[in-house]
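> My questions are about this predicted structure, shown below with the sequence.
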Amino acid sequence: MTATTATSMQAFQTHSGMPAADTEAALAERYRQVRARSTALATPLSAEDAMVQSMADASPAKWHLAHTTWFFEQFVLGARAGYRPVNADWHYLFNSYYQSVGPMHARPQRGLLTRPSLAEVLAYREEVDSRMARAFEAGDFDGPLQQAILLGTHHEQQHQELLLTDIKHALWCNPLRPAYRDDLAGTTGEATPQRWIEFDEAIHVLGAEPWPAHETFAYDNESPRHRALVPAHALASRPVSNGEYRAFIDDGGYRNPALWMSEGWARVQTEGWCAPLYWEDDLERHFTLAGMGAIDPHAPVCHLSYYEADAYARWVGARLPTEAEWESAAAALLVEGGLADDAVLQPRAASDGPGLRQMFGDVWEWTSTAYGPYPGFRPLPGSLGEYNGKFMCGQWVLRGGSCVTPRDHIRASYRNFFYPPDRWQFSGLRLARDM
């Protein structure tokens, strides 16, 4: 462990004297389950699949498996005096963006890492898991290290989602359009009528209490709790469907510059966008993690950029919600919807019912809010403070989770963020309008 790492971990450990929310036994079980799920997600992949990097923004599945392991070795096991890493040379390969703990291999070149092999990466996971298990059994993790472990499990769940979105893009780039899994259930159902749910102007308390000072886990970018005036508005009762988006395409939406942000229109022209990512030219079929299939007109449209979501909203005379509008509406709702635990891995039509539907799961929902700090935001101290805060520039907020988000990872205050042109995530939209 470097002196920089030791200083960073000491700062994180002294951030709060409170014990972790989970008991050590519950935390050990959570660790085991999260780690096992990552390995299971990679099981359908060949060694060749696992090293493909289809674009600079994506990472190979093998790298996701290794990086999440490196996180625990770096920030948990490596925080203890005298720790000897499994392979010190891998620190450079599997660091992502933690500049304060050392240099790292360039992100766009992760697909060149043929070595270590997939088998060696899986063995690396097993070895670190064994070391973690022994430390759990010995009671070696104090409260601050338990906090680092809890953060690490949520970090790994983010990478589980990225593993699925990245491998979907990689397999789609193969002319054979191979399925990630051929045993996934299809999506059927009929979209409920879209209704408008009205909200009066009000002051809402948004965000999460800072963790770990407050025992309920949340990322630092979700805090602190703060008051916000939310003007009167209405939200659509469900996300926009494939069929509704098809009408935008048929009406020439991708050929009408009046609907588009300038940067979005430039993307349409230079990259030839004419439909959501993964849609075939006939607008009848699309690529899914189950391979090629018919587009379900009732399911939420997904794999849209912010520019496409915004253009569609303009086309129907509406707009995207702000994140304050979204969170104030979602705060009282249960986390239920099409999430990764259902093992469908594809958005499904909303079930009928009153009020807002599908606020959680199925598709991430673009908001009109730029990703930035809340009033009074403070990142975690030390290296782990690099996790969110330094990305608060040029990105937009998405809310609600998707069909590849683990259920116990999402909450109303969760802030996801991507650049406006990004399309490979399971991103869709819900309409909003002024009152």
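Alright, I've got the coordinates.
> C-alpha only now, for contacts and for neighbours.
Noted.
> Name the SS class of residue 394, please.
Three-state call for residue 394 (DSSP: H, G, I helix; E, B strand; the rest coil): coil.
> List the buried residues for stretch 228-242?
For stretch 228-242, burial by neighbour count (16 or more other C-alpha atoms under 10 Å) applies to 230, 233, 234, 235, 236, 237, 238, 239, 240, 241, 242.
> can you check stretch 137-152 too?
Neighbour-count burial for stretch 137-152 flags 141, 143, 144, 145, 146, 147, 148, 149, 150, 151, 152 (criterion: 16+ other C-alpha under 10 Å).
> one more structure, for comparison:
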Amino acid sequence: MKDTVSFSELTAHQRLQRRYQRVRQMSLWLCKPLLIEDYGLQAAAEVSPPKWHLAHTTWFFETFLLKPHSPGYQAYHPEFERLFNSYYQGVGPQFQRPHRGLLSRPTLEQVESYRKRVDDAMMRLIETLHQPDILALIELGLHHEQQHQELMLTDIKFSFSANPLLPVYCDIPLTNAENANSALNWTAFKHATIRQGFSDDGFHFDNETPVHEVIVPPFKMANRLITNEEFLQFIDDGGYHDPLLWLSDGWQMKQQLDWSAPLYWQKHDEQWHEYTLHGLAPLLPASPVTHVSYYEAEAFARWAGKKLPTESQWEYAKTTTETEGDEQLLIEGEQPIFHPASAGSLTQLSQLFGSCWEWTQSAYLPYPGYQPMAGAVGEYNGKFMCNQMVLKGGSCATPADHIRSSYRNFFYPKDRWQFSGIRLVE
């Protein structure tokens, strides 16, 4: 008799249970390097403490699945609905985002107990479900948690960077191995009318639909991301001091925040170093420049005489070309590296996935005919479609099965704490 059952032999409910457990366990795995003192860190209003991420992702399942769809379920704590509600006005009031670091209570032990209570109830709920809309809501909750897994890493990095001791999250050192690139070259794309948006089977967010036609004029796209060495040329040429290279809002932000290099760059003994989740390291010249704002990316493109790609150009290039080096950097690996690697000798389009999120020049707006999901979960994407820019691809901190060509990430133009990089078009 077999002792184990293969994944293909599992029922649909068992497969969903296994996926649920795997995603939920990953959040805890990412917290293994943390000390108890780290769980409450919040160095800026836009980042959240690890303990809050663990609780909020649990709140999502309790609020949108267990309370309405699990008869007899009793909420873990009446105040958790307010403490761990991020921005869902349709659910009720929220604790102020900038003050999440003040929540020393509930304790980490209580949050872990909260997660176990909700996970046990979710396992029972999944066994009884048959309604496609509720099953889809569970999948949304899992992708929501995967988004927060990436945010946990970038938030931990930002909060650690505020400590003069520059704590090390991952003790695997970065090296100069394969830190060389081919020359920047260009792939040409002809004029085309493309179908943009998600059109495959499987999960997608509502902002990736509906599929619609877009006319894309001819363009050329760079084979790889811009490197630290190439961005240093921009710095050395006075790029941070030339207002003619900058959008007006970007120049004002640069002046206000005194930007003179990407986030986490610092000089020691006249040599550039970069703070990483692996600690402070000498700047690797051929690694992709990362942690730049849209304003910095746009100024660099203008300095280089190029442009950032549009969202349509990026999707057209990804879906019509054989690309190289697109294996994603799995955060589940035995020896994960939480930093973008160089493209090496690859000459075709590369680094589209698993390196840096790539700024586009496209504003984050609804696709023609867009309809948000019904109810409070409709606040997930739609209400943010103003004053933000689209990023494509995925970063070294993005779970591999969370990435797809139609994915529309979005951040404000000033944001730098995500793994955001630069690809050029002409």
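Sure thing, it's come through. These figures come from a predicted structure and were not determined experimentally.
> ok so residue 433 of structure 1 is a helix residue?
No: Residue 433 of structure 1 is assigned strand when assessed by three-state DSSP, not a helix.
> residue contacts, the residue mapped onto residue 418 of structure 1 from structure 2?
When structure 2 is aligned by TM-score structural alignment, residue 418 of structure 1 is paired with residue 411. Contacts of residue 411 of structure 2 were listed using C-alpha atoms under 8 Å, 6 or more residues apart in numbering, and they are 388, 389, 390, 391.
> Select from those residues the one having the most neighbours.
In terms of neighbour count, residue 391 stands highest of those at 27 neighbours, by other C-alpha atoms under 10 Å.
> Now distance to residue 378 of structure 2 too, for the contacts of residue 411 of structure 2, in a markdown table please.
Below are the contacts of residue 411 of structure 2 laid out as a markdown table (distance: C-alpha to C-alpha, whole Å):
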| residue | distance to residue 378 of structure 2 |
| --- | --- |
| 388 | 18 |
| 389 | 20 |
| 390 | 19 |
| 391 | 21 |
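> Return the closest of the residues you listed with respect to residue 209 of structure 2.
Residue 209 of structure 2 lies nearest to residue 390 out of the contacts of residue 411 of structure 2, by C-alpha to C-alpha, at 14.5 Å.
> Residue 413 is in contact with that closest one, correct?
No: judged on C-alpha atoms under 8 Å, residue 390 of structure 2 makes no contact with residue 413 at a distance of 9.5 Å.
> The helix ranked longest in structure 1 vs structure 2 - mean distance after superposition?
The residue-count maximum for a helix in structure 1 (DSSP state H) belongs to helix 143-172. In the superposition with structure 2, the average deviation recorded for helix 143-172 of structure 1 is 0.6 Å (mean C-alpha distance after the TM-score superposition for structure 1).
> what's that helix packed up against?
helix 3-13, helix 24-42, helix 61-75 (3 or more C-alpha pairs under 8 Å, 6 or more residues apart in numbering; DSSP states H and E).
> can we see that at 7 Å?
For helix 143-172 of structure 1, the contact count by 3 or more C-alpha pairs under 7 Å, 6 or more residues apart in numbering; DSSP states H and E identifies helix 24-42, helix 61-75 as packing neighbours.
> Deepest-packed of those helices, please.
Of those, the one with the most neighbours on average (mean count of other C-alpha atoms under 10 Å) is helix 61-75, at a mean of 24.
> what does that helix correspond to over in structure 2?
With TM-score structural alignment as the criterion, helix 61-75 of structure 1 aligns to 50-64.
> cool, and stretch 387-396 of structure 1?
Using TM-score structural alignment, stretch 387-396 of structure 1 lines up with residues 380-389 of structure 2.
> Switch the helices and strands packed on helix 143-172 of structure 1 over to a markdown table; also include distance to residue 190 of structure 1.
A markdown table is the format used below for these (distance: least, C-alpha to C-alpha, whole Å):
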| stretch | distance to residue 190 of structure 1 |
| --- | --- |
| helix 24-42 | 29 |
| helix 61-75 | 34 |
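> Can you check which of those helices gets nearest to residue 360 of structure 1?
helix 24-42 (20.3 Å).
> Tell me where structure 1 has helices.
Remark: helices assigned in structure 1 by DSSP H are 3-13, 24-42, 47-50, 61-75, 90-94, 118-138, 143-172, 242-250, 262-271, 306-315, 323-330.
> what's the second one aligned against in structure 2?
Meaning helix 24-42 of structure 1. Using TM-score structural alignment, helix 24-42 of structure 1 pairs with 13-31 in structure 2.
> Now do the same contact list for the aligned partner of residue 94 of structure 1 in structure 2.
Matched by TM-score structural alignment, residue 94 of structure 1 corresponds to residue 84 in structure 2. By C-alpha atoms under 7 Å, 6 or more residues apart in numbering, residue 84 of structure 2 lies in contact with 52, 55, 56, 59.
> Tell me, how many residues neighbour the nearest residue to the second one once chain neighbours are set aside?
Take residue 55 of structure 2 and drop its neighbours on the chain: the residue closest to it by C-alpha to C-alpha, 6 or more residues apart in numbering is residue 111, 5.9 Å away. Other residues near residue 111 of structure 2 number 18, with proximity taken as other C-alpha under 10 Å.
> Same check on the one 5 residues further on?
When counting by other C-alpha under 10 Å, one arrives at 13 neighbours for residue 116 of structure 2.
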